[in-house]
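Peer 1: predicted structure and sequence below. I'll ask about it afterward.
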Amino acid sequence: MKLLLPFLMLLSTFDIYVHSVQTTRQEDINPYPDKPRLSFRTDGTFKITVFSDQHFGENPWDSWGPEHDAASVNLMKTVLADEKPDYVVLNGDLITGENTFKENATTIIDQIVAPLNDLKIPFSTTQGNHDNQNNITHLDEIKREQSVAPLSYTRTAPPGIGGDDQHGPGTYWVPVYPTQDAQTPCLILWFFDSRGGFANTSEPNPSNPQGVDDWVHESVAGWIEDEVSKMDAAWGSGEESRAALAFVHIPPHFVQELQANLDSSKEPGLNADQLGEGSSQAANPSTLGNDGPFWNALTDKVKNLKALISGHDHGNEWCAREPTKGVIFCFDKHGGYGGYTQDGWGYGVRNLVFKSTKPDTTVDTWIRLEGGEEKARVVLGPDYDN
């Protein structure tokens, strides 16, 4: 017995050490140690509402510009009060940057996030091509958002990831836990910066502005692989323990083929924007396109990916499965009164509800219009579009 006691004490000490190392690793990988932990509801569901292409700040020198912004704020207030989401995503083109003035460009962010601040709803943003212009950059918007919105979970990628640090930094992920006291997340929300727009120049109105590449930079592919490896080491296999959902403003170029084969009976929703040059991430002569490294890394490395969700094309709101990877793609709904539109398109949001904390859960999604009408309801899961 005397010989056994030191051994048991040593074993107990080892167990404490292992537990301490595991806890430290879990804490180290959590990117939000000072923010409230995001978690599923007690009924095992999690609801996300997506606003896209709000285009605040248009034509401030005309009456209709500020009127459109006021209408967009009212839409947000109406939808948020009705839907009561657990999380909100603002999926790009927050501001029509080419219409804003240098002295007030970033303060438009205050107006956009005010309804979320008032209701204390956590949220994330991506930035779009109109958010990179002569008087605004993606980094400018992110910094302002972080300074005025305590429940913003938007952050920037490490240096060298995403291309130009000013115009493409918004690539990151957000963990969601099954309960407040859970040690490991059951859902990862991924956000990618598709860049686009124009870079700042020294001229106030440059005759030849410098265009910014409009696709997710190839450096993001290696970052995805590294981040997934860290998650697996800290939290266990993603395939067995975590679901995922991804957001990017400009859709990958493969959506053009999806549109050509849509079946409205299985893939419902407005399909009014014809896809072509400028409507998706720029393709080169190869079959992968410039967004190929990002697309391959996302679909190969991120397990249980329920969908990739984009905005950019205001007249589309459908979902379809990409056949070579088996991943579902969805368009958002044009959510602001700014930006182009046509009669009958309407304004609204995309809702997504995770049905359980399990990695193989299905996700209900639908378009909700400003007046409350619901349309294009589908279930994202293994049986969708098969």
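Peer 2: Thanks, I have it.
Peer 1: only C-alpha atoms from now on, for both contacts and neighbour counts.
Peer 2: OK.
Peer 1: which residues in this protein form strands?
Peer 2: Using DSSP state E, the strands found in the chain span residues 46-51, 87-91, 123-126, 172-176, 187-192, 243-248, 305-310, 319-321, 328-331, 348-354, 363-369, 374-380.
Peer 1: any chance of those in CSV, plus distance to residue 150?
Peer 2: Below are these laid out as CSV (distance: least, C-alpha to C-alpha, whole Å):
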stretch, distance to residue 150
strand 46-51, 18
strand 87-91, 14
strand 123-126, 10
strand 172-176, 15
strand 187-192, 19
strand 243-248, 21
strand 305-310, 25
strand 319-321, 33
strand 328-331, 28
strand 348-354, 23
strand 363-369, 27
strand 374-380, 31
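Peer 1: to residue 221, which of the ones you listed lies closest?
Peer 2: strand 187-192 (10.7 Å; C-alpha to C-alpha).
Peer 1: other SSEs contacting the closest one?
Peer 2: On a contact count with 3 or more C-alpha pairs under 8 Å, 6 or more residues apart in numbering; DSSP states H and E, strand 187-192 meets strand 123-126, strand 172-176, strand 243-248.
Peer 1: returning to that earlier point: as TSV, the strands of the chain with distance to residue 26 and mean neighbour count would be great.
Peer 2: Formatted as TSV, those follow (distance: least, C-alpha to C-alpha, whole Å; neighbours: other C-alpha atoms under 10 Å):
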stretch	distance to residue 26	mean neighbour count
strand 46-51	22	24
strand 87-91	23	23
strand 123-126	22	26
strand 172-176	12	21
strand 187-192	14	23
strand 243-248	18	23
strand 305-310	22	23
strand 319-321	34	25
strand 328-331	30	24
strand 348-354	24	23
strand 363-369	27	21
strand 374-380	30	18
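Peer 1: quick check: which of those is nearest to residue 275?
Peer 2: strand 328-331 (12.2 Å).
Peer 1: hmm, who's touching the closest one?
Peer 2: 255, 306-311, 313, 316-322, 380 (C-alpha atoms under 8 Å, 6 or more residues apart in numbering).
Peer 1: below is an additional structure, to be compared with the one above:
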Amino acid sequence: MGEKRLTFPSNRPLKLIQITDLHYGEGEESDSLNDNIQTKFINLEKPDFVIFSGDLISGDFSDGSNGWYEKELNKVLRTVRLMNTSYAFILGNHDIEADLTEKEIMRLTENDPLSHTRTGILSTYDERHDYILPIYNNGAVEAYIVMLFTGRFGCGGFVHGWGCVESYQVAWLKAQLESFDRNKAVYIFIHIPTREYMYMFNNYPVFGTLLEPGGVGCSMVRSEFVATVSEFKNVLSISCGHDHENDFGGLYGETYLVYGRKTGYGGYGPGRGKFSYKSTKANKEESGFLT
């Protein structure tokens, strides 16, 4: 199968929606509600592309049987498949708690014509499958989507706290960003937020709310990730998931740090039934970030 390309529509921006923290696998009732809410949002937005930004499945609910995760992933994707909508995903901390490794999960959709999910091991000791999706216009790259895995627990050799974009990933990402045309917009998606989200909330104007009891569920130590990305003015946004009760965003330097509010019915929250998603328009004529 040849390379699958994301392409700008001829007469409008590319519309993508971020769906996060669906947490399939916790029971038929919540899975059915997840199907319904995906259908509702896709019908409402009519996106060109859907990004699932982690915790698609609650792996800790696995019954231990072989094939459990693949069965649940097919449930996650049945809506976009029925609606003929292209998609890609990254994994969250709960996705890798069942019967498959990250590498095995990332390969499950490689023969699906709608899937743009890619594999690529960046380290011999940690199978993190970060990847880049160029967006084309008339055969030329006009923008980039970057998908980064933030692991489960620990950062920079510190075993406590949540995961992060590790130093070897940052080195790889910097090399990629240096190779890009600096006039082309870059949109980055992760699962676990960074420490800068909390700093931004406390010190800069933000839109939205922080309702997570623990604030921001980030690593215990600061990764080099955001500082490195900030060197590149064409990186317009970093979008995360993970914290089910947070839905804020703001401008940190020249890069937007934003949450995609929890979409699914599995797991806890969000409060007051505020299930949602984030919609972004990528414009080929002028770099911009609209949400």
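Peer 2: Looks like it came in fine. What you see is a predicted model; the values in this text were computed from it and never measured.
Peer 1: circling back: make TSV from the helices and strands packed on strand 187-192 of structure 1 and add distance to residue 19 of structure 1 to it.
Peer 2: As requested, those are exported to TSV (distance: least, C-alpha to C-alpha, whole Å):
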stretch	distance to residue 19 of structure 1
strand 123-126	32
strand 172-176	21
strand 243-248	25
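Peer 1: what's the closest of the strands of structure 1 to residue 146 of structure 1?
Peer 2: strand 123-126 (10.2 Å).
Peer 1: so which bit of structure 2 is that closest one matched to?
Peer 2: On the basis of TM-score structural alignment, strand 123-126 of structure 1 is assigned to residues 87-90 in structure 2.
Peer 1: what's the mean deviation for the matching stretch versus structure 1?
Peer 2: Following the fit onto structure 1, the mean deviation recorded for stretch 87-90 of structure 2 is 1.0 Å by mean C-alpha distance after the TM-score superposition for structure 1.
Peer 1: give me the most central residue, structure 2.
Peer 2: residue 53 (2.6 Å; C-alpha atoms, centre = their mean).
Peer 1: got the contact list for residue 185 of structure 1?
Peer 2: Applying C-alpha under 8 Å, 6+ apart, the residues contacting residue 185 of structure 1 are 175, 176, 177, 178, 235, 242.
Peer 1: ok, now how distant is the counterpart of the first one in structure 2 from residue 20 of structure 2?
Peer 2: With TM-score structural alignment as the criterion, the equivalent of residue 175 of structure 1 in structure 2 is residue 134. Between residue 134 of structure 2 and residue 20 of structure 2 the computed distance is 21 Å (C-alpha to C-alpha, to the nearest Å).
Peer 1: ok, now residue 86 of structure 2?
Peer 2: Distance from residue 86 of structure 2 to residue 20 of structure 2, by C-alpha to C-alpha: 16 Å.
Peer 1: who's more crowded, the two?
Peer 2: A direct count of neighbours by other C-alpha atoms under 10 Å for residue 86 of structure 2 and residue 20 places residue 20 higher, at 30 against 20.
Peer 1: who's in contact with the alignment partner in structure 1 of the more buried one?
Peer 2: By TM-score structural alignment, residue 20 of structure 2 lines up with residue 52 in structure 1. By C-alpha under 8 Å, 6+ apart, the contact list for residue 52 of structure 1 reads 90-94, 311-312, 332-336, 349.
Peer 1: redo that, cut-off 10 Å
Peer 2: With contacts taken as C-alpha atoms under 10 Å, 6 or more residues apart in numbering, residue 52 of structure 1 has the following neighbours: 89-94, 125-128, 249, 310-314, 331-336, 347-350.
Peer 1: go on, residue 128 of structure 2?
Peer 2: Counting by C-alpha under 10 Å, 6+ apart, residue 128 of structure 2 has contacts 91, 102-103, 119-122, 148-151, 165-166, 169.
Peer 1: pipe the residues you listed into a markdown table and attach distance to residue 82 of structure 2 per row.
Peer 2: Below are the contacts of residue 128 of structure 2 laid out as a markdown table (distance: C-alpha to C-alpha, whole Å):
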| residue | distance to residue 82 of structure 2 |
| --- | --- |
| 91 | 22 |
| 102 | 25 |
| 103 | 26 |
| 119 | 24 |
| 120 | 28 |
| 121 | 31 |
| 122 | 33 |
| 148 | 27 |
| 149 | 27 |
| 150 | 30 |
| 151 | 30 |
| 165 | 33 |
| 166 | 36 |
| 169 | 35 |
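Peer 1: of all these, which comes closest to residue 4 of structure 2?
Peer 2: Distances from residue 4 of structure 2 to those, taken by C-alpha to C-alpha, are shortest for residue 119, at 13.4 Å.
Peer 1: the closest one: how many residues sit nearby?
Peer 2: 19.
Peer 1: same check, this time on residue 12 of structure 1
Peer 2: Close neighbours of residue 12 of structure 1, defined as other C-alpha under 10 Å, add up to 12.
Peer 1: which part of structure 1 lines up with stretch 256-263 of structure 2?
Peer 2: By TM-score structural alignment, stretch 256-263 of structure 2 lines up with residues 328-335 in structure 1.
Peer 1: quick one: end-to-end distance for the matching stretch.
Peer 2: 21 Å.
Peer 1: for residue 50 of structure 2, give its distance to residue 20 of structure 2.
Peer 2: From residue 50 of structure 2 to residue 20 of structure 2 the distance is 10 Å (C-alpha to C-alpha).
Peer 1: quick check: neighbours shared by those two?
Peer 2: residue 89.
Peer 1: just give me the match in structure 2 for residue 305 of structure 1.
Peer 2: So residue 305 of structure 1 corresponds to residue 235, using TM-score structural alignment.
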